[in-house]
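[1] can't give you the sequence, but here's the structure:
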């Protein structure tokens, strides 16, 4: 009798790196005969891949664990339950004490050990693996995926760097992901070539501080992110490159030049600033001023005039005054964002800012956040309206909701609905933008589908 295939369910919270890590967990367990399922109800192994950035992250995990426990009891089942990711790294064995349903805890640098940890859990142990063995994780990532084949993807994430050495006073990343470590150029290229071979057309390089990339090159010397992007642009089949998230202090001249010289590098940059106030930036340990940030943006835009910018803002950092907040509103004007992500400050246990005096009342933070979001929404809408009437190149990703409609992604990451389009997922089509909605563009084909971009072929010939 053939053994039943084991089923894996992974629920990820937070950043794109957790999405990437979830896929690599599936890779690790695919070699053990697991297939992924979209429901926890029939899973043999349930993994909560957690994020610790926002306030009360651990409480949300315990709430989810309670729901899993209740559902399992009602169904008369007992799946293996694992807590992974940054909450696992921060809480460790405490998770086992607080939640009896949890069978194992694994940090973000150790998920390649999942098969062994699951075996221990089935043998009656409750293992905890939260060591910062990033190099071992990267070695595991270098091996080809062995899980059952899935529908081919058009775009994919690729982790090239993890951890952060900046120690911003509000951030837990150095404590949950560790110091900055970069994958070797050979490892990154090997994975990128496998992705291209599977039909991926667009790759987004990931890192907590991706522009600090310093992976070992073939010559034994560290390569910068710009040099890595140049080499990745030579891979046949890859038509688009992106990267996230960057820190202003690590944005070198060669990376600015890459935006000028590499047609495959998309004209969209996510570059967090967090505040426009120099006083608050210093308190955050960002180690740059608002003026330096704006000057950097100007240099990047000089190299790539069609570049669109997004950023991150924290409202209500301890000690933030009305004047500090007005400085933030001013930098929104100066930077001319196409989009941004905004958050109320939430104290993270163990970070220097958590115990500082001058915590801003929640009602004040809420009022400031509403004002900031309203202004950024105006900026975003204006940017999207500015694209109406323009001709853009769109990467087709899927069929649309209506007959003859296809959905894709613009160079600026904005979803595009293309009417009367006979292109297939993975095709690059030129479109004329006919309208702008709240979160997407509408377009009509300008010249039909094509599988390669002539100017890119010339650039890499």
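    Perfect, I can see it now. All of these numbers come straight from a predicted model, not from anything done at the bench. Residues are numbered from 1 along each chain as shown.
[2] make it CA atoms for all contacts and neighbour counts henceforth
    Noted.
[3] Could you count how many residues lie near residue 333?
    Using other C-alpha atoms under 10 Å, residue 333 has 12 other residues around it.
[4] mind checking which helix or strand it is in?
    Per DSSP states H and E, residue 333 falls inside helix 322-335.
[5] Tell me which helix or strand the closest residue to residue 269 other than its chain neighbours sits in.
    Nearest residue to residue 269, sequence neighbours excluded (C-alpha to C-alpha, 6 or more residues apart in numbering): residue 309, at 5.0 Å. Following DSSP H and E, one finds residue 309 within strand 308-315.
[6] what does that strand rub up against?
    For strand 308-315, contacts defined as C-alpha atoms under 8 Å, 6 or more residues apart in numbering pick out 267-275, 325, 335-345, 365, 368-369, 412.
[7] Show me the strands in the stretch 51-200 of the chain, by range?
    Shown for the stretch 51-200 of the chain, the strands assigned by DSSP state E, counting those that start in this stretch span residues 80-85, 104-106, 128-129, 155-159, 161-162, 181-182.
[8] out of those strands, deepest packed?
    The highest mean neighbour count among these, using mean count of other C-alpha atoms under 10 Å, belongs to strand 104-106: a mean of 28.
[9] in stretch 397-412, what's buried?
    Neighbour counts over stretch 397-412 (16 or more other C-alpha atoms under 10 Å) mark 397-400, 405-412 as buried.
[10] this is the other structure I want to compare:
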């Protein structure tokens, strides 16, 4: 269920391990919190520091440099990072030469707190400043605190080849945009990651080619807002209107990029996330229909089923426009799975507006969903201008109603596969049974089946015999 806003709990705070580079003598310990974009950024950081003599370690005690890549999306992520920083302080007493740095989205927001007030960390580096790490580390070794949280208009790290960390060797993520221009009132991303810019399609296709050569079978194109991708020679998305006629005429949008990738690598499976309803063009859906190897799955966050709530959230779509988009997807791609993000209990949400969300869920019957009760994030427009006035009790009840409905729909969607044959890509051994493989079908449903002579990374056809609320169970055809 890859979506960069989706916080995959099992990956939170894992220490990243990469292949050691000969001759590197320093040790780097890096752990990441938050979204897939963050995990991807940690790979970029490991790549930059590998050139500076650092190999990764999973033993914090022996590290010369400890980095934590942070997230500001949810309060829980911030609290976790604070706890981790206390742990680092304790380790520093044993290993006083160890340096500690905070990277990523919290860095921007809490730079003074970390450096001056709490004195836990030696360096603070925002999401666009990773190239500056060598200089910042030099500052730190001279005994000075180092900070760079400048957000850039150009930085896309298009030429830094990420070191793939903790990968299953089958699926990889490729970032195609950075930042976001949508000023949703509940969200901190535009303030922590800056304005939206796209990466050169040539460098994207190069990175995919490298991954295909390394035997990766599935690539997920990533962006805070992936389908508003637009390359016209560089620069911010919002400045496209001032581009020259020739730049406009030769620009590459998301459906064209998807088409290029799927055509050039016909044996590779492609996914993408996260999509924004207002940018999801019918061209993208037609491109998906044209290529077998583009997975029939769209993560399409709606956030609320009520137009009045969507207005307060400053979402650029109404309930009606969203439903029209869903209808178009179902018409052009009848077998497409759709998942949602939903925030319940946003400022001022009435019982009536909550019912609108439930009725939208009934209408779409999503395959999966990521559902949260609203929690106010400091620095967002909502925190500055709106009252977080829905009681915790109401938030919990509404969230529970949404989750129960989503569970029923998820099961309903999975039941449709029983008695059918699906193609899946083997990702590894099932978590619950050593004798079974797990893999996902095009629609992103997890499938478990008994092991035979298959290998990880094989595409196989599975006859679905049964399902649970989260998984399809079957046997190889």
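    Yes, it's here. These numbers were taken from a predicted model, which means no experiment stands behind them.
[11] Now the strand holding residue 309 of the first structure on the second structure. Mean distance?
    Superposed on the second structure, strand 308-315 of the first structure shows a mean distance of 0.6 Å to its aligned residues (mean C-alpha distance after the TM-score superposition for the first structure).
[12] quick one on the thing from earlier: roughly how far apart are the residue nearest to residue 269 of the first structure and residue 213 of the first structure?
    Separation of residue 309 of the first structure from residue 213 of the first structure (C-alpha to C-alpha, to the nearest Å) stands at 21 Å.
[13] now swap in residue 72 of the first structure and tell me
    Distance from residue 72 of the first structure to residue 213 of the first structure, counting by C-alpha to C-alpha: 43 Å.
[14] The two: which has the busier surroundings?
    Taking neighbours as other C-alpha under 10 Å, residue 72 of the first structure and residue 213 compare with residue 213 leading, 25 against 17.
[15] got the contact list for the more buried one?
    Contacts of residue 213 of the first structure by C-alpha under 8 Å, 6+ apart are 160-161, 181-182, 223-225.
[16] residues near residue 335 of the second structure, how many?
    Residue 335 of the second structure, neighbours per other C-alpha under 10 Å, totals 14.
[17] What is the equivalent residue in the first structure for it?
    In the first structure, residue 335 of the second structure lines up with residue 306, judged by TM-score structural alignment.
[18] need the contact list for its match.
    Going by C-alpha under 8 Å, 6+ apart, residue 306 of the first structure touches residue 267.
[19] And for residue 349 of the second structure?
    309, 390.
[20] Which position in the first structure pairs with it?
    Under the alignment (TM-score structural alignment), residue 349 of the second structure maps onto residue 320 of the first structure.
[21] Can you give me the distance of its match to residue 181 of the first structure?
    Going from residue 320 of the first structure to residue 181 of the first structure by C-alpha to C-alpha gives 33 Å.
[22] cool, and residue 379 of the first structure?
    36 Å.
[23] Repeat that for residue 116 of the first structure.
    25 Å.
[24] again, but for residue 267 of the first structure
    In this view, residue 267 of the first structure and residue 181 of the first structure are 27 Å apart by C-alpha to C-alpha.
[25] can you check residue 15 of the first structure too?
    On the measure of C-alpha to C-alpha, residue 15 of the first structure and residue 181 of the first structure end up 18 Å apart.
[26] swap in residue 200 of the first structure?
    Separation of residue 200 of the first structure from residue 181 of the first structure (C-alpha to C-alpha): 26 Å.
[27] if I line the two up, what does residue 419 of the second structure land on in the first structure?
    In the first structure, the residue paired with residue 419 of the second structure is residue 389, using TM-score structural alignment.
[28] quick check, its match in a helix?
    No: assigned with DSSP: H, G, I helix; E, B strand; the rest coil, residue 389 of the first structure falls outside any helix and is coil.
[29] Around it, how many other residues sit close by?
    13.
[30] can you pull the contacts of it?
    Applying C-alpha under 8 Å, 6+ apart to residue 389 of the first structure gives the contacts 432-434.
[31] let's see it at 6 Å
    Contact analysis of residue 389 of the first structure by C-alpha atoms under 6 Å, 6 or more residues apart in numbering lists residue 433.
[32] ranges for the helices of the second structure?
    Ranges of helices in the second structure, per DSSP state H, are 36-50, 75-94, 105-112, 133-141, 189-193, 201-213, 245-249, 254-264, 282-290, 307-312, 319-332, 351-364, 381-385, 392-415.
[33] Can you add distance to residue 448 of the second structure and give the ones you listed back as CSV?
    Formatted as CSV, the helices of the second structure follow (distance: least, C-alpha to C-alpha, whole Å):
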stretch, distance to residue 448 of the second structure
helix 36-50, 24
helix 75-94, 31
helix 105-112, 36
helix 133-141, 43
helix 189-193, 36
helix 201-213, 25
helix 245-249, 47
helix 254-264, 27
helix 282-290, 26
helix 307-312, 38
helix 319-332, 27
helix 351-364, 26
helix 381-385, 43
helix 392-415, 13
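[34] Nearest to residue 222 of the second structure, out of those helices?
    helix 36-50 (7.2 Å; C-alpha to C-alpha).
[35] Map residue 186 of the second structure onto the first structure.
    Under the alignment (TM-score structural alignment), residue 186 of the second structure maps onto residue 170 of the first structure.
[36] for residue 230 of the second structure, same thing?
    Using TM-score structural alignment, residue 230 of the second structure pairs with residue 214 in the first structure.
[37] go on, residue 121 of the second structure?
    Mapped onto the first structure by TM-score structural alignment, residue 121 of the second structure lines up with residue 102.
[38] Can you give me the separation between the residue lying closest to its match once chain neighbours are set aside and residue 380 of the first structure?
    Distances taken as C-alpha to C-alpha, 6+ apart place residue 81 nearest to residue 102 of the first structure, at 5.1 Å, with adjacent residues excluded. From residue 81 of the first structure over to residue 380 of the first structure the distance is 41 Å, taken as C-alpha to C-alpha.
[39] I'd like the distance between the match of residue 335 of the second structure and residue 368 of the first structure.
    In terms of C-alpha to C-alpha, residue 306 of the first structure sits 30 Å off from residue 368 of the first structure.
[40] now swap in residue 107 of the first structure and tell me
    Distance of residue 107 of the first structure to residue 368 of the first structure, given as C-alpha to C-alpha: 35 Å.
[41] ok, these two, which is more surrounded?
    Neighbour tally, residue 107 of the first structure and residue 368, criterion other C-alpha under 10 Å: the higher count belongs to residue 107, 26 against 19.
[42] Map residue 279 of the second structure across to the first structure for me.
    Match for residue 279 of the second structure (TM-score structural alignment): residue 250.
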